[in-house]
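Enquirer: this is a predicted model, with the sequence first.
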Amino acid sequence: MTRAVVFAYHDVGVRCLKTLIGAGVDVALVVTHEDNPGETIWFGSVAQVAAEYDIPTITPDDPNSDEVVARVRALAPDFLFSFYYRKMLKAPLLGTARRGAYNMHGSLLPKYRGRVPINWAVIHGETETGATLHQMNVKPDNGPLVDQFAVPILPDDTAAEVFDKVVVAAEIVLERSLPRLIDGSAALTRQDLSQGAYFGGRGPEDGRIDAAQPARVLHDFVRALSHPYPGAFADTPAGRLILWKTRVITPAGGQPAPARATLRVDGAHLRLDAADGGALRVISAELDGQTLDPARFAACFGEHAALPL
């Protein structure tokens, strides 16, 4: 029987772990993370799935410690898999797998190597992304490709909606790659790194709106950071404004352009006029922690006010 050690977290970790189990792979150990109490946990638990299947589980602060490497080596795994595990695995650990170490990444490599690839893809207005299984080496998302599966990004998809598609793509890629990995027939394709770039992680402060951007760019930014992420925001005299959902209603150049993005009441809706002459309908927003609708906007700023962001 093929034996694997799995480093996993998040929904991709849950579904890929279940895929291995369903394929009859002997998962000898699961390495995952303790949930951070300061983080909104909106995704499934790898530890819970492992417990349901009586798989030993550890949550080390340092997966590359001598203790962890020794434990993994003693299990003599054929494969080591990383499914949305949040820490880099170093050479001694990667070398414990007799037949190779493989990672599932949430983009169509070599595009969007690095952190939070789905959010970055939506921010940049991409029309597709996907999941890629690749061999690991000591550089992040650098190794040769086994397989990948593309999914569409629709114009109004949020990052969370795209993430749901990528989870399914990851399951498909792993399920159809496993037979070839196990029988040794998998053909690896070297990445052309010039066709993509590396992107870093994002924090809450990175959600600050650049009011000089075009309407479409602002819309992509909002949907990339919408729930369950912290949101796209601007600070106003009445408190912090967070835009959760928008829709492009006027293309670039469709009206006289303000110097910077400006929020105002437009009949029964809120409207954001952008610096390129385009406009967004603001479908969901909050101000100072409370829902912002046209009536509240008028009460805070005046019925005919235009609020620069």
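Expert: That came through fine.

Enquirer: only C-alpha atoms from now on, for both contacts and neighbour counts.
Expert: Will do.

Enquirer: ok, longest strand in the protein?
Expert: Using DSSP state E to assign secondary structure, the strand with the most residues in the chain is strand 239-250.

Enquirer: quick check: residue 199 vs residue 121, distance?
Expert: 10 Å (Cα to Cα, to the nearest Å).

Enquirer: neighbour count for the two, which is higher?
Expert: Using other Cα atoms under 10 Å, the more surrounded residue of residue 199 and residue 121 is residue 121, with 22 against 14.

Enquirer: please identify the helix or strand for the more buried one.
Expert: Using DSSP states H and E, residue 121 falls within helix 117-123.

Enquirer: same question for residue 177.
Expert: helix 159-183.

Enquirer: that helix: what's the following helix or strand?
Expert: Downstream of helix 159-183, the next assigned helix or strand under DSSP H and E is strand 198-199.

Enquirer: what's the next secondary structure element after that following strand?
Expert: Trace forward from strand 198-199 with DSSP H and E and the next one is helix 215-225.

Enquirer: got the angle for whichever helix or strand comes after that next one vs helix 215-225?
Expert: Using DSSP H and E, the helix or strand that follows helix 215-225 in sequence is strand 232-236. Interaxial angle, strand 232-236 versus helix 215-225 (axes from the mean of the first three to the mean of the last three Cα atoms, to 10 degrees): 110 degrees.

Enquirer: so which elements touch strand 232-236?
Expert: Using 3 or more Cα pairs under 8 Å, 6 or more residues apart in numbering; DSSP states H and E as the contact test, the elements touching strand 232-236 are helix 215-225, strand 239-250.

Enquirer: among those, which is nearest residue 9?
Expert: If you check each of those against residue 9 by Cα to Cα, helix 215-225 wins as the nearest, at 20.6 Å.

Enquirer: just the residues contacting that closest one, thanks.
Expert: Contacting residues not belonging to helix 215-225 are listed as 119-120, 122-125, 156-160, 207, 209-210, 231-232, 243-248, 251-252, 273-280 [Cα atoms under 8 Å, 6 or more residues apart in numbering].

Enquirer: ok, structure two:
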Amino acid sequence: MKLVVCAYHNVGYRCIEELLRQGAQISLIFTHEDAATEQIWFSPVRELAEQHGIPYLTSSINEPENIERLRNIGPDFLFSFYYRNMIVPEVLEIPARGALNLHGSWLPKYRGRVPVNWAVINGETETGATLHYMVAKPDAGDIVDQETVAIAFTDTAFEVFGKVTEAAVTVLRRAWPRLAAGTAARIPMDLAAGSYFGGRKPADGRIDWRRSALQIYNLIRGVTHPYPGAFTELNGDTIVIWSAWPVEGQAEPGLIVSHSPLLVGTGDGLLEIRRLQRGDGPETAAAEQVFSPSDRFS
């Protein structure tokens, strides 16, 4: 059988490795050029393709010349592993035995973009990895297999993403032999039981101190390293908060009530800030910064 794979990020890298481990024949890989503005902390799919002598392209699979390439290949399956472009229906109709996507959530929950970050920001205690058929609507086709992932209260999005990556490989390890044999499940997805979330921008990390300490804590761990971080402002400086912890107490939202530890009032509870970055300065422990007890974050 012939496969075409669209892949990026660690999930893409690891899932291609798993397919190759099982002896799958990949005819072509579509991936992405790394964005100059993005911190690249994940494994490069392009290098994996080169190591195995697999042709790859960084142009969109949806471009007319690439659609024609697909028709000439005549793949049995098309896989998408964290590919960032929506794949048009014309492409989805080409593979003889179906087009499948590996999504980083327990579908139908957290359909859409950056599902791991959203799950942490919303304080979820579990998420998952789901392999499903692709249809015109995003993350909406029949489910083949799923694996749950626990989210600990202390987990950052980066740590959860590592767990989701392992779950994705587990799902593919089980599913590929069944897909090849024609015995894989196809479970219709109940979209009414799920949710859809859009992408996030760095500006979405702004802290609203009127929210509870728990909600702000979840935002911070959902966008901390290697993501752009949650931020606030003080006396004209942008303060990025990289690590914090919710504690009992009460004070006006944004008001600094203690320096050591650095405690800030919220809409419900206090937030202990542990690591931060002020303006263009280095990241430091919060105790190394000097604030007045009357200062207020905004």
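Expert: Yep, it's here. A quick note: this is a predicted structure, and the numbers were derived from the prediction, not measured.

Enquirer: on that earlier part again, what stretch of the second structure does the helix holding residue 121 of the first structure fall on?
Expert: Using TM-score structural alignment, helix 117-123 of the first structure corresponds to residues 115-121 of the second structure.

Enquirer: quick one: buried residues of that stretch?
Expert: 115-121 (16 or more other Cα atoms under 10 Å).

Enquirer: repeat for stretch 86-100 of the second structure
Expert: Within stretch 86-100 of the second structure, the residues scored as buried using 16+ other Cα under 10 Å are 87-88, 91-92, 94-95, 98-100.

Enquirer: next, format the residues you listed as JSON lines and append secondary structure.
Expert: Shown next, in JSON lines, are these (DSSP: H, G, I helix; E, B strand; the rest coil):
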{"residue": "87", "secondary structure": "coil"}
{"residue": "88", "secondary structure": "coil"}
{"residue": "91", "secondary structure": "helix"}
{"residue": "92", "secondary structure": "helix"}
{"residue": "94", "secondary structure": "coil"}
{"residue": "95", "secondary structure": "coil"}
{"residue": "98", "secondary structure": "coil"}
{"residue": "99", "secondary structure": "strand"}
{"residue": "100", "secondary structure": "strand"}
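
Enquirer: in a markdown table, list those residues along with distance to residue 298 of the second structure.
Expert: Listed next are these as a markdown table, based on distance: Cα to Cα, whole Å:
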| residue | distance to residue 298 of the second structure |
| --- | --- |
| 87 | 41 |
| 88 | 43 |
| 91 | 47 |
| 92 | 47 |
| 94 | 52 |
| 95 | 52 |
| 98 | 50 |
| 99 | 47 |
| 100 | 45 |
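
Enquirer: pretty sure residue 267 of the second structure contacts residue 211?
Expert: Yes - contact criterion Cα atoms under 8 Å: residue 267 of the second structure and residue 211 qualify, at 4.9 Å.

Enquirer: out of the two, which sits in the busier spot?
Expert: Neighbours were counted for residue 267 of the second structure and for residue 211 using other Cα under 10 Å; residue 267 has more, 19 against 15.

Enquirer: who touches that one in this structure?
Expert: Residue 267 of the second structure makes contact with 209-213, 252-253, according to Cα under 8 Å, 6+ apart.

Enquirer: distance of the spatially closest residue to residue 148 of the first structure that is not a sequence neighbour relative to residue 211 of the first structure?
Expert: Excluding its sequence neighbours, the residue lying closest to residue 148 of the first structure (Cα to Cα, 6 or more residues apart in numbering) is residue 132, at 4.1 Å. Residue 132 of the first structure sits 35 Å away from residue 211 of the first structure, going by Cα to Cα.

Enquirer: who has more neighbours out of those two?
Expert: residue 132 (26 against 18).

Enquirer: for that one, give its distance to residue 202 of the first structure.
Expert: The spacing between residue 132 of the first structure and residue 202 of the first structure, counted by Cα to Cα, is 21 Å.

Enquirer: repeat that for residue 39 of the first structure.
Expert: Using Cα to Cα, residue 39 of the first structure is found at 14 Å from residue 202 of the first structure.

Enquirer: have a look at those two and say which one is more surrounded.
Expert: Neighbours per residue, other Cα under 10 Å: of residue 39 of the first structure and residue 202, the larger number sits with residue 202, 12 against 8.

Enquirer: check the secondary structure at residue 295 of the first structure for me.
Expert: helix.

Enquirer: tell me which residue is most central in the second structure.
Expert: Nearest to the geometric centre of the second structure sits residue 114, at 3.9 Å (Cα atoms, centre = their mean).

Enquirer: wait, what's in contact with the residue mapped onto residue 189 of the first structure from the second structure?
Expert: Under the alignment by TM-score structural alignment, residue 189 of the first structure pairs with residue 187 in the second structure. Residue 187 of the second structure is in contact with 142-144, counting by Cα under 8 Å, 6+ apart.

Enquirer: what's the answer for residue 58 of the first structure, then?
Expert: Residues in contact with residue 58 of the first structure (Cα under 8 Å, 6+ apart) are 29-32.
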